[in-house]
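A.B. asks: one predicted model, sequence on top.
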Amino acid sequence: MEMHSKKRIEILLEAPAQKRLTDLLDRLDVTGYTVMPVLGGKGHHGVWSREGLPSAAGTMVSVSVIAAEERLDQVLEPVFDLVRRHIGIVTISDVMVIRGERF
């Protein structure tokens, strides 16, 4: 089976900023993304959990994007401009996909 090398951009950020991020990804013509709730974790300021929070204000989401390496800077620069104003993390990793033409 033929595989294609791509980049996975994983963005964890405050849930209230999710729409701004996905709107930005749409304007950047990203072919697709997946949004998932983050249940909890541990970071610079200790352990946190979304359990018991009355609203989305303290919750986090994870947004995954698969992109061609050539588009990485074009996507990352505006994404980081948005994320740096919020609590968030951006990671990039290598992935292999089967249908390379979709990214």
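C.D. replies: Sure, I can see it. Numbers count the residues shown, from 1 in each chain.
A.B. asks: C-alpha from now on. contacts and neighbour counts both.
C.D. replies: Fine.
A.B. asks: okay, now residue 83: neighbour count?
C.D. replies: 20 (other CA atoms under 10 Å).
A.B. asks: for it, what are its contacts?
C.D. replies: Residues counted as contacts of residue 83 (CA atoms under 8 Å, 6 or more residues apart in numbering) are 13, 89-90.
A.B. asks: you'd agree residue 92 is up against residue 12?
C.D. replies: No: in terms of CA atoms under 8 Å, residue 92 does not count as a neighbour of residue 12; the distance is 11.8 Å.
A.B. asks: use this one as the comparison:
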Amino acid sequence: MQTHKAKRVAIIIEQVMQSRLTDAMERAGVTGWTVLPVLGGSGDSGTWSREGQVSRGTGMVQVLCVIKPERLDGLLDAAFAVVERHIGIVTVSDCEVLRAERF
């Protein structure tokens, strides 16, 4: 079966910034993404978890998308504009997809 090269972008950001990020992604031409809850982790600020939180507003989410390589720079510019002044990380990895027309 033939596969096609793509980029997988994962952005971890505060829940309250999610709509600002996905709006920026739409303006950059991204047509689809998935949002996952982030249950906890460890970083510069130490270890943290969602345990004991009473509202969704203080949690973190991961926004995942798969895009054509030629759209990567526009997406990264849009994502950086949102995360540069907030907690968040952006990772990019190579992947392959079966149905290139969906991306």
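C.D. replies: Perfect, thanks for sending it. The shown structure was predicted, so the numbers you read here are calculated from the model rather than taken from an experiment.
A.B. asks: and of the contacts of residue 83 of the first structure, the nearest to residue 61 of the first structure?
C.D. replies: Nearest to residue 61 of the first structure among those: residue 13, at 5.7 Å, using CA to CA.
A.B. asks: wait, a strand at the closest one?
C.D. replies: Yes: residue assignment for residue 13 of the first structure, taken from DSSP: H, G, I helix; E, B strand; the rest coil, places it within a strand.
A.B. asks: please name the residues that touch the residue nearest to it when sequence neighbours are not counted.
C.D. replies: Counting by CA to CA, 6 or more residues apart in numbering, residue 13 of the first structure lies nearest to residue 88, which is 4.1 Å off, once chain neighbours are set aside. For residue 88 of the first structure, the contacting residues are 11-14, taking CA under 8 Å, 6+ apart as the criterion.
A.B. asks: return the member of the residues you listed nearest to residue 73 of the first structure.
C.D. replies: After measuring those against residue 73 of the first structure - CA to CA - the closest member comes out as residue 11, at 14.7 Å.
A.B. asks: equivalent range in the first structure for stretch 83-98 of the second structure?
C.D. replies: Under TM-score structural alignment, stretch 83-98 of the second structure corresponds to residues 83-98 of the first structure.
A.B. asks: how about that stretch: buried residues?
C.D. replies: Applying a neighbour-count criterion of 16 or more other CA atoms under 10 Å, the buried positions in stretch 83-98 of the first structure are 83, 88, 90.
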